[in-house]
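In: Starting from these lines, generate the structure:
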Amino acid sequence: MTKAVELEKIPELEISTLAVERRRIVENVSRYSRDANFKKVVLTAYENRCAVTRFQLRLVDAAHILPVISTDSSDNVTNGMALSPTFHRAYDNCLIYLDETYVMRLNTEKADELRKYNLAGGINEFQLFLDKKIHLPLDINQRPRVEYIKMANKHRRIPGYV
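Out: Next up, the predicted model:
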């Protein structure tokens, strides 16, 4: 199994003396490199399968459990899961969340909001994939860390975690 490689962030002191445009290029290259490595490691760990649907079809994203915007987030495989684009967007928009038992759940508050605005078409079919344990990496060291799950649910203001 592939081990996650934490890429070093370039120390601020080393790039602080660069011209603004050069600094932006160095930061972007560093970020893209980290993003590519994160995607490769996560998709490999999940056998290129969506954790929720278990579909492969080369239509799978590497999603951060705890969003990158959080200061506690990381690009480690234990902060990632493979999701199909629809489930990735649903996760990022707090319509679904992962609980500590690795079960993907519907956020009923968000679902009710969709119903209120008459935007819940297909939600019953969507829910057929939920309330089951997700597909997990075979290597237990690559599975989502419960700490990331709890922090993510708190960050996303999931009921019961706030």
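In: CA only for contacts and neighbour counts going forward, please
Out: OK.
In: now the strand or helix carrying Asn153, how far from the centre of its chain.
Out: Asn153 is part of helix 146-155 when elements are defined by DSSP states H and E. Here the centre of helix 146-155 is set off from its chain's centre by 11 Å, with C-alpha atoms, centre = their mean, to the nearest Å.
In: for it, packing partners?
Out: In terms of contacts (3 or more C-alpha pairs under 8 Å, 6 or more residues apart in numbering; DSSP states H and E), helix 146-155 is packed against strand 96-98.
In: buried sites along the helix ranked longest in the chain?
Out: Ranked by residue count and defined by DSSP state H, the top helix of the chain is helix 20-45. For helix 20-45, a neighbour-count test (16 or more other C-alpha atoms under 10 Å) marks Arg34, Asn37, Phe38, Lys39, Lys40, Val41, Val42, Leu43, Thr44, Ala45 as buried.
In: Please generate a structure for the following sequence too, so the two can be compared:
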Amino acid sequence: MRRSRSVAENFGRFGAAVEVRPRLGQGLFSLAVRDAYGGACAVTREHSLPVLEAAHILPYSAGGEHRVDNGLLLRSDLHRLYDRGYVTVTPDYVFLVGERLRDDFRNGRSYYGLHGSKIAVPECPQWRPNREFLDWHRETVFRG
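Out: From the prediction side, this is the model:
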């Protein structure tokens, strides 16, 4: 009996080697943001830790620092939409969902119910999202 080859055998078990540059402090940033938000998504109040992620408001790649006031604790799907500019948070802590989500994907109904809602912010004022960073995201990243 002839054994068929697996996909891994056909293409190799591992891809080409790539250089990975660690983002020093990322783990501590994630823990600090999670603690500041009480382990709940700022938008939905979801508490299931496996789906919660610390999002940078001003991205690390754009010079953003690992500071709690540069972070939002978001559900993973909201984090991706935030990073791609389909959603944003105003300097007054209002969550906005852009029309481009509907236009680009002909969908997004589950997110439009969140539009206009106030996000939860950390109790400690110095940990609350930096309003200048939020404004930067809205002006630079948000697709509207």
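In: In the second structure, what stretch matches the helix holding Asn153 of the first structure?
Out: Mapping helix 146-155 of the first structure onto the second structure (TM-score structural alignment) gives residues 131-140.
In: What residues of the matching stretch count as buried?
Out: Neighbour-count burial for stretch 131-140 of the second structure [16+ other C-alpha under 10 Å]: Arg131, Phe133, Leu134, Asp135, Trp136, His137, Arg138.
In: after superposition, how close is that stretch to the first structure?
Out: Stretch 131-140 of the second structure, aligned to the first structure and superposed, deviates on average by 1.4 Å (mean C-alpha distance after the TM-score superposition for the first structure).
In: hmm, who's touching that stretch?
Out: By C-alpha atoms under 8 Å, 6 or more residues apart in numbering, the list of residues contacting stretch 131-140 of the second structure from outside reads Ile57, Leu58, Asn70, Thr88, Val89, Thr90, Pro91, Asp92.
In: what are the ranges of the helices in the first structure?
Out: Using DSSP H, the helices found in the first structure span residues 12-15, 20-45, 85-92, 108-116, 123-127, 146-155.
In: Read off where the first one ends up in the second structure.
Out: Aligning helix 12-15 of the first structure against the second structure (TM-score structural alignment) gives no matching residues.
In: Could you check how far that helix is from the centre of its chain?
Out: How far helix 12-15 of the first structure lies from its chain's middle: 29 Å, per C-alpha atoms, centre = their mean.
In: what's the residue positioned nearest the centre of the second structure in contact with, if anything?
Out: Nearest to the geometric centre of the second structure sits His79, at 2.3 Å (C-alpha atoms, centre = their mean). Listed by C-alpha under 8 Å, 6+ apart, the contact set of His79 of the second structure reads Glu53, Ala54, Ala55.
In: overlap between these and the first structure?
Out: Comparing the contacts of His79 of the second structure with the first structure on both residues aligned by TM-score structural alignment, their matches' C-alpha atoms under 8 Å, the contacts found in both are Glu53, Ala55.
In: Tell me the buried residues within the contacts of His79 of the second structure.
Out: When the contacts of His79 of the second structure are checked for burial by 16+ other C-alpha under 10 Å, the buried set is Glu53, Ala54, Ala55.
In: quick one: which of these sit in strands?
Out: Residues of those located in strands (DSSP state E): Glu53, Ala54, Ala55.
In: how about the second one, what's its partner in the first structure?
Out: Yep, that's Ala54 of the second structure we're talking about. Using TM-score structural alignment, the partner of Ala54 of the second structure in the first structure is Ala62.
In: returning to what we had before: could you dump the helices of the first structure to TSV with distance to Val52 of the first structure?
Out: Below are the helices of the first structure laid out as TSV (distance: least, C-alpha to C-alpha, whole Å):
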stretch	distance to Val52 of the first structure
helix 12-15	38
helix 20-45	13
helix 85-92	8
helix 108-116	18
helix 123-127	11
helix 146-155	15
